[in-house]
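Engineer: Predicted structure and sequence below. I'll ask about it afterward.
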Amino acid sequence: MSAPIVIHRPSPTGGRRVTIRGQIVGLAYEDQDVVEFLRQAGLPDAVRLLDRPEWVEWRDGRAHTYVAA
């Protein structure tokens, strides 16, 4: 089973697409953006979820990094 929240690879122009259960919720440029998307989705304690792999999968890039290498 994969994590319900996916933070996709950094875009060449900056930012990372964020999906929750396959639905795009926005483009994040920093952790606070992700936290806000998750809060809006009904996860008020979202900041604690960012480093929990059962909740969040960081794809193709370092966690908490929002610019392409």
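Structural biologist: Good, I have the coordinates.

Engineer: use CA for all of it now, contacts and neighbours both
Structural biologist: Will do.

Engineer: gap between L27 and V18?
Structural biologist: L27 sits 6 Å away from V18, going by CA to CA, to the nearest Å.

Engineer: cool, V35 as well?
Structural biologist: V35 is 11 Å from V18, by CA to CA.

Engineer: okay, the two: which has more neighbours?
Structural biologist: V18 (23 against 20; other CA atoms under 10 Å).

Engineer: what sits against L50?
Structural biologist: By CA atoms under 8 Å, 6 or more residues apart in numbering, L50 lies in contact with V56.

Engineer: before we go on, here's another structure to hold up against the first:
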Amino acid sequence: MSGPIRVIVHPPSPTGGRRVRVDGEILGLAHNLTDVAEFLRRAGLEIDAAEVAQSPWIEWKGGGPERWGVEG
């Protein structure tokens, strides 16, 4: 893969969870950091769930890694 990898975790959906994209491709709807790490693993990017929140190459839109659903 050439160039930097672009990972975007989108804002929480109205029903909970956050869409995850890598280089424009939707990987799925994550409900926690473990889900994000698993989607990235399946895409060939090895990262531990504990490192997902701190990774400089993951862009968090609509809130940081602590937001997963709609707050009441």
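Structural biologist: It's in. Predicted model only: the values in this text are computed from it and were never measured.

Engineer: how close does the helix or strand containing P11 of the second structure sit to the first structure?
Structural biologist: Using DSSP states H and E, P11 of the second structure sits within strand 7-12. For strand 7-12 of the second structure, the mean deviation from the first structure after alignment is 0.3 Å (mean CA distance after the TM-score superposition for the first structure).

Engineer: Off-centre distance for the next helix or strand after that strand?
Structural biologist: Helices and strands here follow DSSP H and E; after strand 7-12 of the second structure, the next one along the chain is strand 18-22. On the basis of CA atoms, centre = their mean, to the nearest Å, strand 18-22 of the second structure sits 5 Å off its chain's mean C-alpha point.

Engineer: contacts for strand 18-22 of the second structure?
Structural biologist: With CA under 8 Å, 6+ apart as the criterion, strand 18-22 of the second structure contacts 5-13, 26-31, 36, 39-40, 68-69.

Engineer: between that strand and strand 7-12, how many degrees?
Structural biologist: Following axes from the mean of the first three to the mean of the last three CA atoms, to 10 degrees, one obtains 160 degrees for the angle between strand 18-22 of the second structure and strand 7-12.
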